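Trainee: below are the sequence and a predicted model; questions follow.
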Amino acid sequence: MERIERIHALHRILTAARYPVTVQRLQGELECSRATVYRDLAYLRDYLMAPVIGNGEAGFRYDPDEANRFELPGLWLSSQELHSLLAAQQLLMRSGGGVLSNALAPLQHR
């Protein structure tokens, strides 16, 4: 599992947890080493400003007072950028598809 996938999985686990989640459980669910769990938790807390609280003995969770306000950063496109991507997809479809045509197909329905 790549780092970004682990970060998203870790976010889902901590968001759904009502009680602190142990490092052992995180290791099992994320299929990674103990050190990787700690690195990913530090990345969430220090770089993404996630409200991670806890320690290795008791487990980790999101601060209940802050958890509802935290979201992982996403990809935000302006309407002009989205329109440009869809126009590019239309051109690709007319020319026989391409790498982007499959990736952009879900955007057509929105």
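Mentor: That came in fine, so what should we check first?
Trainee: could you use CA atoms for every contact and neighbour count after this?
Mentor: Will do.
Trainee: now the strands for the protein?
Mentor: 52-55, 59-62 (DSSP state E).
Trainee: please identify the most buried of the ones you listed.
Mentor: Highest mean neighbour count of the strands of the chain: strand 59-62, a mean of 21 (counted as mean count of other Cα atoms under 10 Å).
Trainee: ok, back up a step: turn the strands of the chain into CSV, including distance to residue 92.
Mentor: Converted to CSV, the strands of the chain look like this (distance: least, Cα to Cα, whole Å):
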stretch, distance to residue 92
strand 52-55, 44
strand 59-62, 43
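Trainee: so which of these comes closest to residue 25?
Mentor: Nearest to residue 25 among the strands of the chain is strand 59-62 (9.3 Å), distances taken as Cα to Cα.
Trainee: ok, residue 108 to residue 19 distance?
Mentor: Computed with Cα to Cα, to the nearest Å, the distance linking residue 108 and residue 19 is 40 Å.
Trainee: could you pull out the buried residues of the longest helix seen in the chain?
Mentor: Ranked by residue count and defined by DSSP state H, the top helix of the chain is helix 79-94. Neighbour counts over helix 79-94 (16 or more other Cα atoms under 10 Å) mark 85, 86, 89, 90 as buried.
Trainee: show me what it packs onto, helices and strands only.
Mentor: Contacts defined by 3 or more Cα pairs under 8 Å, 6 or more residues apart in numbering; DSSP states H and E place helix 79-94 against helix 99-108.
Trainee: contacting residues around the longest helix of the chain?
Mentor: 98, 100, 101, 104, 105, 107, 108 (Cα atoms under 8 Å, 6 or more residues apart in numbering).
Trainee: mind listing what residue 45 touches?
Mentor: Neighbouring residues of residue 45 by Cα under 8 Å, 6+ apart: 51, 52.
Trainee: what angle do the longest helix of the chain and helix 99-108 make?
Mentor: Helix 79-94 and helix 99-108 meet at an angle of 120 degrees, taking axes from the mean of the first three to the mean of the last three Cα atoms, to 10 degrees as the criterion.
Trainee: how far off centre is helix 79-94?
Mentor: Computed by Cα atoms, centre = their mean, to the nearest Å, the chain-centroid distance of helix 79-94 equals 25 Å.
Trainee: want to compare, so here's the second one:
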Amino acid sequence: MTRSNRLFELIQILRAAATPMRAEDLAAQLEVSKRTIYRDIAALQAMRTPVEGEAGIGYMLRKGYDLPPLNFDEEEIEALHVGLAMLMRTGDGALQQAAARVGRKICDVHASAEWLQVAPYGAPLDDPDNGCVSKAILRQAVRSAQKLRLVYVNEAEEQSERILRPLALIYHVDCTLLAAWCELRHGFRHFRTDRMLAADLQDDHFVEEAPLLRKLWQEQERDTFVYNL
């Protein structure tokens, strides 16, 4: 979680709290250290966010403080509800949790659209405890233009190890594909996440090459995938 996202989540937690929140409880919810919470509280106070309290007692957000309302019309709210629900089909556990948080924030300022239902059937849920590669790691690799070491099994049950330059994730109904430049094959390849045995982030980045590689991949696959709405 980036620092800006963490500060936003910290505001949301304090906003919903009925009593002062201790630093250790905030740290547990955000999965950071108490020292990080103290720094974040100080940063929010420096930005004139009305956080009150002190170490050993707890922190609260002064009543009356709120974030700007989300201005969506009825059909936009319905589109968001369906779109967030369809994330259940991706099998991406981290995105599903993020979608649930977004949904709760929308419902805080808009009427619910629970009458719009989406069947959850789709790609299997990624579960690192059962040997599945986390899609959150793959998204991180694409986002940060960071090389990835992949252990992969193809359709013929042949196992290989390769270094990839991840470029995109493509969510199908029944599976998810990672698009990447494969240094072993010297070309663009697509890898099913359900055939990945391991994926480890490497120290090497390819930030400068990423935009050109992604553009070349998009040109090559322009008749296959939708990139933007």
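Mentor: Good, I have the coordinates. Only a predicted model underlies this, so the values are computations on that prediction, with no experimental measurement involved.
Trainee: quick revisit: what's the closest of the buried residues of helix 79-94 of the first structure to residue 30 of the first structure?
Mentor: Using Cα to Cα, those come closest to residue 30 of the first structure at residue 85, 33.3 Å.
Trainee: can you tell me the closest non-neighbouring residue to the counterpart of residue 67 of the first structure in the second structure?
Mentor: Taking TM-score structural alignment, the alignment pairs residue 67 of the first structure with residue 65 from the second structure. Sequence neighbours aside, residue 50 is the residue nearest to residue 65 of the second structure in space, at 7.3 Å (criterion: Cα to Cα, 6 or more residues apart in numbering).
Trainee: and what of residue 11 of the first structure?
Mentor: Nearest residue to residue 11 of the first structure, sequence neighbours excluded (Cα to Cα, 6+ apart): residue 72, at 7.9 Å.
Trainee: for residue 66 of the first structure, same thing?
Mentor: Residue 66 of the first structure sits nearest to residue 51 (Cα to Cα, 6+ apart), 6.2 Å away.
Trainee: in contact with that neighbour, which residues?
Mentor: 45, 62, 63, 66, 67, 70.
Trainee: one more pass at 7 Å, please.
Mentor: By Cα atoms under 7 Å, 6 or more residues apart in numbering, the contact list for residue 51 of the first structure reads 45, 62, 63, 66, 67.
Trainee: name the element the residue nearest the centre of the second structure belongs to?
Mentor: With the centre of the second structure defined as its mean C-alpha position, the nearest residue by Cα atoms, centre = their mean is residue 95, 4.9 Å away. Using DSSP states H and E, residue 95 of the second structure maps to helix 93-109.
Trainee: buried stuff in that helix?
Mentor: Quick answer for helix 93-109 of the second structure (16+ other Cα under 10 Å): 93, 95, 96, 99, 103, 106.
Trainee: rewinding a little: and residue 41 of the first structure, which of the strands of the first structure is closest to it?
Mentor: When the strands of the first structure are compared (using Cα to Cα), the closest one is strand 52-55, at 7.5 Å.
Trainee: residue 190 of the second structure should be in a strand, yeah?
Mentor: Yes - counting by DSSP: H, G, I helix; E, B strand; the rest coil, residue 190 of the second structure is found in a strand.
Trainee: for it, which non-adjacent residue is closest in space?
Mentor: residue 179 (4.6 Å).
Trainee: a strand runs through the one you found, doesn't it?
Mentor: Yes - assessed with three-state DSSP, residue 179 of the second structure lies in a strand.
Trainee: any idea how far residue 168 of the second structure is from it?
Mentor: Distance from residue 179 of the second structure to residue 168 of the second structure, counting by Cα to Cα: 5 Å.
Trainee: wait, doesn't residue 63 of the first structure sit right on residue 50?
Mentor: No - in this structure residue 63 of the first structure lies outside contact range of residue 50 using Cα atoms under 7 Å: 8.9 Å.
Trainee: of these two, who's got more company?
Mentor: Using other Cα atoms under 10 Å as the criterion, residue 63 of the first structure and residue 50 rank with residue 50 on top: 21 against 16.
Trainee: surely the more buried one touches residue 44?
Mentor: Yes - with contacts counted by Cα under 7 Å, residue 50 of the first structure reaches residue 44, the gap being 5.4 Å.
Trainee: ranges for the helices of the second structure?
Mentor: Going by DSSP H, the second structure shows helices at 3-16, 23-30, 34-46, 74-86, 93-109, 135-144, 210-220.
Trainee: and for the fifth one, what span of the first structure is it aligned with?
Mentor: Aligned by TM-score structural alignment, helix 93-109 of the second structure corresponds to no residues of the first structure.
Trainee: now the angle between helix 74-86 and that helix, please.
Mentor: Going by the same axes, to 10 degrees, helix 93-109 of the second structure makes 150 degrees with helix 74-86.
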